[in-house]
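Engineer: What follows is a protein structure lacking sequence information:
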């Protein structure tokens, strides 16, 4: 009998996707965009993530037998077309962000010129780990997540002990205005987005309809506290003007503060481990989404086999490594994530109107759902024109693929019902 995950393991898979390259790579860029207002940026995104997380928790308890997460919630409440588009956009988001994270892992290693090869090997190895079982993958995630949390805690502790409180480090609170804070929020949001991976695990979690909502909420509480403390520590340690677009902001801050080499190595090593946990979590979520879409026959059913779905995801991620401008194309990933998060609270409203019940209900209905949609749209508007254009183009391509698949199914069904071509 296949062993199911417990609360700690389910939470670890989510934390493995949330506490990853986002905070280790983007924190400096967020301070660069928002100044000390980066603290407000993270508070805004924390609120948005928690509202979406509570909605996802409710839907997980209402639809406990699906592996598609947000895709399944959209399909079961809004129909095949919307469900397919959500699944399609999530697939693009997963593939590109997974490839970028694997590349981040390779970039930390001292093997210049071999980054693409190393990233490809990492994707294949992690795909094989997941292929050998979700339980094994979750146990590895649990161990690595503990290291990630310890690394961030070490950074926070060192900064608070060594740094001094200078008002100039925190003023002016919004040097680039409100727009800077929301630009920082739009970037910070994606450091939170991995919690929906947990929603894909419900069938494989002990008492999933109760445990998964707890895991989602627990993972968001832990990360929200850690993220805000990390940003505060960065500002406590150094003036906000020093931070820029460094790819290793935490190590940069420690180097500027002349931290002991052992501390710098420990935090940098944690960043490398974080890229591994995120890549593995992305593979888990994307393979399970693809598998569920195939089971639902929105794509060919033969793709529902674990070996095939995992191999396809691995191939897509490796192929995405060849994209000439990962940063620009990666904006589509941002759009796809937000698109699914706009759909989630709407799915809650529809499910309640249909009187579909579960073992968890999001509080403050419908105010929570309205806040979730409004904040998601605000963050979407802050992504920029390139992201919106590429995102809309991806939606159109996805819609064309879906309609083509539907027409093929209609033709094949007609042939089965009328094999001799007779007209009745």
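Structural biologist: That came through fine. Computed from a predicted model, the values in this text were never measured in an experiment.

Engineer: Please make it C-alpha for all contacts and neighbour counts, starting now.
Structural biologist: Fine.

Engineer: where do the helices sit along the stretch 151-300 of the chain?
Structural biologist: Remark: helices assigned in the stretch 151-300 of the chain by DSSP state H, counting those that start in this stretch are 177-188, 208-237, 249-256, 261-295.

Engineer: Residue 137: which of those is closest?
Structural biologist: helix 261-295 (7.7 Å; CA to CA).

Engineer: The closest one packs against which elements?
Structural biologist: Helices and strands touching helix 261-295, by 3 or more CA pairs under 8 Å, 6 or more residues apart in numbering; DSSP states H and E, are helix 7-18, helix 21-34, helix 80-108, helix 115-131, helix 134-162, helix 249-256, helix 306-320.

Engineer: how far is that helix from where the chain is centred?
Structural biologist: 10 Å (CA atoms, centre = their mean, to the nearest Å).

Engineer: alright, now check it against this:
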């Protein structure tokens, strides 16, 4: 008779990759009763595979382009000066190294849950739960941070097109002239309603919006470069490399979309091939756009003018052309773009909650899927409510740094997971393998740790408080109700 598992063995138990994949397809069968059982009313045992390569790539691009480039320059340029271009390159290198690690794990473990699921298979349950908490923070706060900027571009569009603006009290972020950011809350509600209609419909709408935003950003680069003045690039790095590094740490949340691709693992056609391709496509498109826009922006406007500037890129177009039509078009494109980002990031968070609910580490209601739409309706409502409250009442700079920290922690775990899975499951089918292994994942972790060091101390305090709350949930609920515990039996592994 097997001896009872120690606490250490229980919290470090790993979920076999075969079980993860069987669960994602609804094929898992066991004679061991699950505690707690799935709700009898929870229809549709698994998500529907309805997303192709183009739509999945658009999810990655849609979750990434807009989270930073439409408004983060207003906070990053004052820190780094024109050298913010180098900050974007540094963040892109880190994201690129991690993207290769994501591509391998996503092709080998094509399930929802992203780095939470990867950590469950490689590092153990308690680490996976901590990563899941980081992802929930990362996605929830990122969606809030992005939607906060929506009101600024709405005002820019209304001002140029119709000659009026919404009052700052309801259109600006709290602490920046506003009290309650009403447009941000409205945006989250609209995304919630669209996501409840279904993943396929949401992916189609997002793909259309991504096309619009790409055209708008290319237009910005083309027009802004006509106003390029080399004198605007001097001094290039007024705050030195420390400023470059701090800006890179802050803007890293702009690359969250790479993780969003892997949250769709159970809704993608031919996931072993489609997931890694979509991740690489999203990385290349996003990096080229970010660097191009950053160069055009700091070349067209003196770096000292960025601080406190609302809807800054639209203002640059107005200054360069002396006309309102380019800024009207750009502001409208930004409105569509930020809608797209908020939509996809909320989508990603609901799928992480779905996976954690199915694993039993969160209440089973989070694993319920609508029989009509094939989507987790309850998750969408819960996430949207939380995001709306954050967007309406929390200052933007706090949101951005928290997102960066959560993203960097999750990215580090993915890179470590690649190395562990290569050792523990070398024969696992992989649709993509990290080039330059093991140097690439090691460099990815090193870059992530370096960027983490550049964040504000207050961010670490808030992050620690979040993880402490997550630990309380794990030890009071998740440890007892974990389905992996039920599958292994009371004696443990």
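Structural biologist: The structure has been received and is ready for your questions. From a predicted model like this one, the values you see are computed outputs, not experimental measurements.

Engineer: TM between them?
Structural biologist: Once superposed, the chains reach a TM-score of 0.91 (TM-score structural alignment, normalised by the length of structure 1), with 411 aligned residues with a CA RMSD of 2.2 Å.

Engineer: picking that back up, make a markdown table from the helices of the stretch 151-300 of structure 1 and add distance to residue 38 of structure 1 and mean neighbour count to it.
Structural biologist: Output for the helices of the stretch 151-300 of structure 1, formatted as a markdown table (distance: least, CA to CA, whole Å; neighbours: other CA atoms under 10 Å):
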| stretch | distance to residue 38 of structure 1 | mean neighbour count |
| --- | --- | --- |
| helix 177-188 | 6 | 23 |
| helix 208-237 | 7 | 22 |
| helix 249-256 | 14 | 20 |
| helix 261-295 | 20 | 24 |
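
Engineer: And the ones you listed: which comes nearest residue 166 of structure 1?
Structural biologist: helix 208-237 (7.3 Å).

Engineer: what about the closest one, how far off from structure 2?
Structural biologist: Compared with structure 2 after fitting, helix 208-237 of structure 1 has a mean deviation of 0.8 Å; criterion: mean CA distance after the TM-score superposition for structure 1.

Engineer: hang on, the earlier thing: identify whichever of the helices of the stretch 151-300 of structure 1 lies nearest to residue 378 of structure 1.
Structural biologist: With respect to residue 378 of structure 1, and counting by CA to CA, the nearest of those is helix 177-188 at 8.1 Å.

Engineer: before we move on, what SS does residue 50 of structure 1 have?
Structural biologist: Classification of residue 50 of structure 1 by DSSP: H, G, I helix; E, B strand; the rest coil places it in helix.

Engineer: Apart from its neighbours in sequence, what residue is nearest the equivalent of it over in structure 2?
Structural biologist: Using TM-score structural alignment, the partner of residue 50 of structure 1 in structure 2 is residue 96. Nearest non-adjacent residue to residue 96 of structure 2, counting by CA to CA, 6 or more residues apart in numbering: residue 283, 6.8 Å away.

Engineer: Quick check: residue 270 of structure 1 vs residue 60 of structure 1, distance?
Structural biologist: According to CA to CA, to the nearest Å, residue 270 of structure 1 and residue 60 of structure 1 sit 31 Å apart.

Engineer: now swap in residue 124 of structure 1 and tell me
Structural biologist: Residue 124 of structure 1 sits at a distance of 30 Å from residue 60 of structure 1 (criterion: CA to CA).

Engineer: of those two, who's got more company?
Structural biologist: residue 60 (34 against 18; other CA atoms under 10 Å).

Engineer: sorry, back to before: right, and the residue nearest to residue 96 of structure 2 touches residue 94 too?
Structural biologist: No. With contacts counted by CA atoms under 8 Å, residue 283 of structure 2 stays clear of residue 94, the gap being 11.0 Å.

Engineer: tell me the contacts of the equivalent of residue 122 of structure 2 over in structure 1?
Structural biologist: In structure 1, the residue matched to residue 122 of structure 2 (TM-score structural alignment) is residue 77. For residue 77 of structure 1, the contacting residues are 347, 350, 351, by CA atoms under 8 Å, 6 or more residues apart in numbering.

Engineer: Among those residues, find me the one that's closest to residue 89 of structure 1.
Structural biologist: Residue 89 of structure 1 has its nearest neighbour among the contacts of residue 77 of structure 1 in residue 347, at 16.7 Å by CA to CA.

Engineer: burial of the closest one, as a residue count?
Structural biologist: Using other CA under 10 Å, residue 347 of structure 1 has 22 neighbouring residues.
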